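[1] coordinates only, no sequence provided:
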């Protein structure tokens, strides 16, 4: 019997875990229970689905292998980035005008869900409005201008271009030539956000079991049996939201995504006046490189800085060694600054870089592969999963109809071939072409 079945594993040693709001111990599943809906995974997707159902009067049972928000939902950069990991023009060219319009109509909803729930349930998660995309090259500026035109063609008018002269009012660094403000962007403490939503769902009747890793799912047609080391849920419907941390509980899904790790560090507390100078508007920043850096100020006056990827989901030899050069290149004034926290976390990548959503059967639904845009898309897709369970399937169906493409080479070659592709795009970034 694994220890995870009896004692939920502590969160990773991140800044978020160190500053998390109090959260109760949620005992593991013991024995057999019945539920109308069982949700696998207590990250953003699973908790968003649970809260959607709870608001509609359905109390789901949620099974989490570790702790609520233990995976990517509690480790990410905490940035509210709207849209998908592929821009709307690419989506339109790939799937057609109709699906693109449908996805565009939902593209801002994830951020709206976050803000609505923070206000409705009084969630203390350091919500700050405003995000910035930073460009290194004229090509990246042209791409941002193109993105703005495309978004405006779909009715979204919250993007604002910024030239070099205005940059010091956004971020104090010499490495960019301009960028774009997303007034609908923002940043949050992600672990506190998911913990707050979990508490809201529980107050509406949801049952959450931590330390309850799913070992097997049996679809019997009339019901689905979800097994853990010490218990089982008999459910009418199952929603699978394990994403990059699902493991082998549902093999049909594990092989359809690639885990990718990203690394994050957080400085010691800094002089607030220094941060006021470096980030005058307290907006989060994400650069436009293929392998990008992202950073923001925390509520207690630190700089949180992330970036880098390791395909396959492993950790680099030194997280600080990987991230510190990028931090110091961006902000020379922080050279040698002490780093209090360094951690890594996995997100799930799809071949299309668009979330993979669908049904394994009439009774088993899933969503995964947000491909780096998970903070907002998980909230949207969790809502769509909940809607589908209660019979409102139209928006869920838009995503389900998008064709799935497997990684070339299968599981054995998906990492080396993706690394080869990322090397090409990384070279383009370095050459500015």
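    Thanks, I have it. The structure presented is a predicted model; accordingly, all values stated were derived computationally and were not measured. Residues are numbered from 1 along each chain as shown.
[2] only C-alpha atoms from now on, for both contacts and neighbour counts.
    Fine.
[3] center of the chain - which residue?
    Residue closest to the average C-alpha location in the chain (C-alpha atoms, centre = their mean): residue 374, at 2.3 Å.
[4] quick one: that one from residue 200, how far?
    Shown here: residue 374 relative to residue 200, a distance of 21 Å by C-alpha to C-alpha, to the nearest Å.
[5] all strands of the stretch 1-150 of the chain, in order?
    Shown for the stretch 1-150 of the chain, the strands assigned by DSSP state E, counting those that start in this stretch span residues 31-40, 61-63, 79-80, 128-135.
[6] next one for the comparison:
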């Protein structure tokens, strides 16, 4: 993994998040045969959210992580609490019908609520801030945001407000935008510290988390699923597969329905707080309305975190900042000479439908993956729902599991070029403003 910083947290990529993590403790690797009510593969947001939900219900839980807690997208993302899904409610209604769309809409803000609730309940220090701004480059994008707002209101979702050109400066000081929309129930966090705090809370309930313990095989031939690692094995009543884009080749039935997609993030040197006050007066996180979008926010130590770019199949550019640094300077010309101190990339899991793929491989094996760019909130929601299902409350799980999921056309050989071609078309529309 390319990065511009010196490694400061063993086992993690060299990111600003890893350097400023509150907890750098390395958990032990699994080196024995153990039993549990539930075994979870993956110590990211989905897996840890499910583990905490189950532990609160009194179940014994073991989590197997191939690297470190939050090693994947959960500890590398932009740290933005963006509510909803990667497809709007009108699209969901056309695909799945009004009844299912309304049920999904009712859950769409729960992920952010779960984050805020756990931060308060377990005193998690993760720099939680409120408010998000969606920035429009064109009047077409502004109309689309207004349509989304009205659609949300038709599903009884509040907290969204349109912003005209005259008021943009209240949220972001840039000449690039013609308006936008704020979400008062959005916000931003230090994602690695969030998942580490949730992991600590789960461990207080007795959850055992093993790092550097990659699941090498899953045996479903017996009465109970058995997961084997290089050093041990876990036999459990239930198995939750939450590896997302970092699952590898373990379960082809899952991985054929998702594609790893990389995004790049960089963090500036420490800036003058007064400059940041001018650039982002409300301390909201910002993302633009382009198909291949940029996102940015202020950090707790007065830097600008700026992300964007996209690499289908998880491929990165040779220079991690070659795309996003010029965009940052277009947005904030005053940062033209600003030094970049950290730069990294990470993969998220994309589905063909852009809706998470949730389901069961057997009566005892559950999975959730493919949050498609909305993972901070959706993983928390779906982790909780996985926990509910295992505990016998499967109504909400069944809604998600009923949604159709499709393999990428062209299989593994052609899914990247075909998806990239579609992205090129939408990116061209963004550049032309049509």
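    Noted; the coordinates are in hand. Everything numeric here is computed off the predicted structure, so don't read it as measured data.
[7] out of the strands of the stretch 1-150 of structure 1, flag the one nearest residue 365 of structure 1.
    Closest approach to residue 365 of structure 1 among these is made by strand 31-40 (9.5 Å; C-alpha to C-alpha).
[8] and the closest one against structure 2, how far off on average?
    Compared with structure 2 after fitting, strand 31-40 of structure 1 deviates on average by 0.7 Å (mean C-alpha distance after the TM-score superposition for structure 1).
[9] three-state assignment of the spatially closest residue to residue 278 of structure 2 that is not a sequence neighbour?
    Excluding the flanking residues, the one nearest residue 278 of structure 2 by C-alpha to C-alpha, 6 or more residues apart in numbering is residue 173, at 6.6 Å. Assigned state for residue 173 of structure 2: coil (three-state reduction, DSSP: H, G, I helix; E, B strand; the rest coil).
[10] ok, residue 173 of structure 2 - how many residues close by?
    18 (other C-alpha atoms under 10 Å).
[11] quick one: residue 263 of structure 1 from residue 364 of structure 1, how far?
    Taking C-alpha to C-alpha, one finds residue 263 of structure 1 at 33 Å from residue 364 of structure 1.
[12] give me the more crowded residue out of those two.
    With neighbours defined as other C-alpha under 10 Å, residue 263 of structure 1 and residue 364 compare such that residue 263 has more, 26 against 23.
[13] of all the strands of the stretch 1-150 of structure 1, which one is nearest residue 219 of structure 1?
    Ranking these by proximity to residue 219 of structure 1 (C-alpha to C-alpha) places strand 31-40 first, at 12.5 Å.
[14] can you report how many residues neighbour the aligned residue in structure 1 for residue 20 of structure 2?
    Alignment note (TM-score structural alignment): residue 20 of structure 2 maps to residue 19 of structure 1. Residues lying near residue 19 of structure 1 (other C-alpha under 10 Å) number 12.
[15] so which of the strands of the stretch 1-150 of structure 1 gets nearest residue 389 of structure 1?
    Residue 389 of structure 1 sits nearest to strand 31-40 of all these, at 8.3 Å, using C-alpha to C-alpha.
[16] one step back: nearest to residue 239 of structure 1, out of the strands of the stretch 1-150 of structure 1?
    Proximity to residue 239 of structure 1, assessed across those by C-alpha to C-alpha, is greatest for strand 31-40 (4.7 Å).
[17] quick one on the thing from earlier: assess the claim that the residue nearest to residue 278 of structure 2 and residue 280 are in contact.
    Yes. Using C-alpha atoms under 8 Å, residue 173 of structure 2 makes contact with residue 280 at a distance of 6.5 Å.
[18] what's near enough to touch the residue nearest to residue 278 of structure 2?
    Residues in contact with residue 173 of structure 2 (C-alpha atoms under 8 Å, 6 or more residues apart in numbering) are 278, 279, 280, 281, 332.
[19] one more pass at 7 Å, please.
    Neighbouring residues of residue 173 of structure 2 by C-alpha atoms under 7 Å, 6 or more residues apart in numbering: 278, 279, 280.
[20] check residue 84 of structure 2 too.
    108, 109.
[21] now do residue 314 of structure 1
    Neighbour list for residue 314 of structure 1: residue 261 [criterion: C-alpha under 7 Å, 6+ apart].
[22] now do 10 Å
    259, 260, 261, 262, 344, 345, 346 (C-alpha atoms under 10 Å, 6 or more residues apart in numbering).
[23] separation between it and residue 212 of structure 1?
    Going from residue 314 of structure 1 to residue 212 of structure 1 by C-alpha to C-alpha gives 23 Å.
[24] quick one: the helices in structure 2?
    16-19, 45-56, 89-96, 98-107, 110-121, 139-154, 191-204, 252-255, 273-279, 324-331, 375-390, 395-401, 411-432 (DSSP state H).
[25] what's the local residue count around the nearest residue to residue 126 of structure 1 once chain neighbours are set aside?
    Take residue 126 of structure 1 and drop its neighbours on the chain: the residue closest to it by C-alpha to C-alpha, 6+ apart is residue 188, 5.2 Å away. Residue 188 of structure 1: 23 surrounding residues under other C-alpha under 10 Å.
[26] counterpart of residue 188 of structure 1 over in structure 2?
    Under TM-score structural alignment, residue 188 of structure 1 pairs with residue 189 in structure 2.
[27] go on, residue 261 of structure 1?
    Residue 261 of structure 1 maps onto residue 262 in structure 2, by TM-score structural alignment.
[28] repeat for residue 84 of structure 1
    Residue 84 of structure 1 maps onto residue 85 in structure 2, with residues paired by TM-score structural alignment.
[29] any figure for the gap between that match and residue 376 of structure 2?
    11 Å.
[30] between these two, who's got more neighbours?
    More neighbours surround residue 376 than the other of residue 85 of structure 2 and residue 376, with 27 against 22 (other C-alpha under 10 Å).
[31] the more buried one - nearest residue in space that isn't next to it in sequence?
    Counting by C-alpha to C-alpha, 6+ apart, residue 376 of structure 2 lies nearest to residue 81, which is 6.2 Å off, once chain neighbours are set aside.
[32] cool, and residue 286 of structure 1?
    With C-alpha to C-alpha, 6+ apart as the criterion, residue 286 of structure 1 has its nearest non-adjacent residue at 4.3 Å, and that residue is residue 294.
[33] how much space separates that neighbour from residue 90 of structure 1?
    As defined by C-alpha to C-alpha, residue 294 of structure 1 lies at a distance of 23 Å from residue 90 of structure 1.
[34] check residue 206 of structure 1 too.
    Counting by C-alpha to C-alpha, the gap from residue 206 of structure 1 to residue 90 of structure 1 is 39 Å.
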